[in-house]
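Q: Model the following, please.
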Amino acid sequence: MTQDPLFILIMLASVAVVVVLLLGLGGFAKGSGWAKNNANKLMRYRIGAQFVAVLLIIAYVFLRQSGGE
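A: Got it, this is the predicted structure:
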C-alpha cells in the first residue's frame, strides 16, 4: 500500500490540509495582524487542499473497487 503512488499523493494532500489548518489556528491563537490579513487566504487554501484530498480518496476507492491494482 505504501508503494502505491496514489496513496502517497493522498497522504501528501492530507498533510497539506493539516499544515494549512495549523497555520490558520496558530495565527488566530496569536491574535496578530497577520491572522487578520491572511485569514481568508488560508481558508481558501485549506478548502482547495481538502477538495483535492477528497477527490484523490474517491479515485483511490473507485480504482480499488474496480480491480485497478
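Q: From here on, just use CA atoms for contacts and neighbour counts.
A: Will do.
Q: any idea how far the most centrally placed residue in the chain is from Val54?
A: In the chain, the centroid-proximal residue (C-alpha atoms, centre = their mean) is Val17; its distance is 2.8 Å. Distance, Val17 to Val54, using C-alpha to C-alpha, to the nearest Å: 11 Å.
Q: Would you mind listing the buried residues in the helix or strand harbouring Val54?
A: Following DSSP states H and E, one finds Val54 within helix 33-65. Buried residues in helix 33-65, defined by neighbour count with 16 or more other C-alpha atoms under 10 Å: 35, 39, 42, 46, 49-50, 52-53, 56-57, 60.
Q: ok and whichever strand or helix holds Leu12 relative to helix 33-65, angle-wise?
A: Per DSSP H and E, Leu12 falls inside helix 5-30. Interaxial angle, helix 5-30 versus helix 33-65 (axes from the mean of the first three to the mean of the last three C-alpha atoms, to 10 degrees): 160 degrees.
Q: here's the other one to compare against:
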Amino acid sequence: MNTFLAIVLVVLMILVVVSLVRGIVAFLKSTKVDLESGEQVDATEMQLAQNRAMFARVKYQALAIAVVAIILAIAN
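A: This is a model prediction of the structure:
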C-alpha cells in the first residue's frame, strides 16, 4: 500500500511541476502581449490559460497533501 501511495505522490508532484511551468509560460506570454498591445480591458486567452494552469497546480498540491496525510495515518 505504501509503495502505491508513494508512486501516486510522485506522479502528483510531477503534475504540480508541469502545471507550474505551464502557468509561468502563459504568464510570460500574457505579459509580453500586454506590453506590446498597451492597455488590456478583458482577460486574454493567455491569462485564462494561466488561471487554468495555476488552478490545476493547486488541485494537484491538495491531492499530494492528502496522500501524505494518508501515508502518515497508515504509518501510525
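Q: before we move on, the earlier item: which secondary structure elements does the helix holding Val54 of the first structure contact?
A: Other elements packing on helix 33-65 of the first structure under the criterion 3 or more C-alpha pairs under 8 Å, 6 or more residues apart in numbering; DSSP states H and E are helix 5-30.
Q: before we move on, back to that, the second structure: matching residues for the helix holding Leu12 of the first structure?
A: Mapped onto the second structure using TM-score structural alignment, helix 5-30 of the first structure covers residues 4-29.
Q: how about Leu63 of the second structure, what's its match in the first structure?
A: So, by TM-score structural alignment, Leu63 of the second structure is matched to Val52.
Q: ok, back up a step: in the superposition, what's the average offset of the match of helix 5-30 of the first structure relative to the first structure?
A: Per the superposition on the first structure, stretch 4-29 of the second structure and its aligned residues are separated by 0.7 Å on average (mean C-alpha distance after the TM-score superposition for the first structure).
Q: Next one: the residue lying closest to Tyr60 of the first structure once chain neighbours are set aside from Val18 of the first structure, what distance?
A: Nearest non-adjacent residue to Tyr60 of the first structure, counting by C-alpha to C-alpha, 6 or more residues apart in numbering: Leu6, 6.7 Å away. Separation of Leu6 of the first structure from Val18 of the first structure (C-alpha to C-alpha) stands at 19 Å.
Q: Then Met11 of the first structure?
A: Distance from Met11 of the first structure to Val18 of the first structure, by C-alpha to C-alpha: 11 Å.
Q: Is Cys28 of the first structure in contact with Asn37, as I believe?
A: No, residue 28 of the first structure isn't Cys; it's Phe. No: using C-alpha atoms under 8 Å as the test, Phe28 of the first structure is too far from Asn37 to be in contact (10.9 Å).
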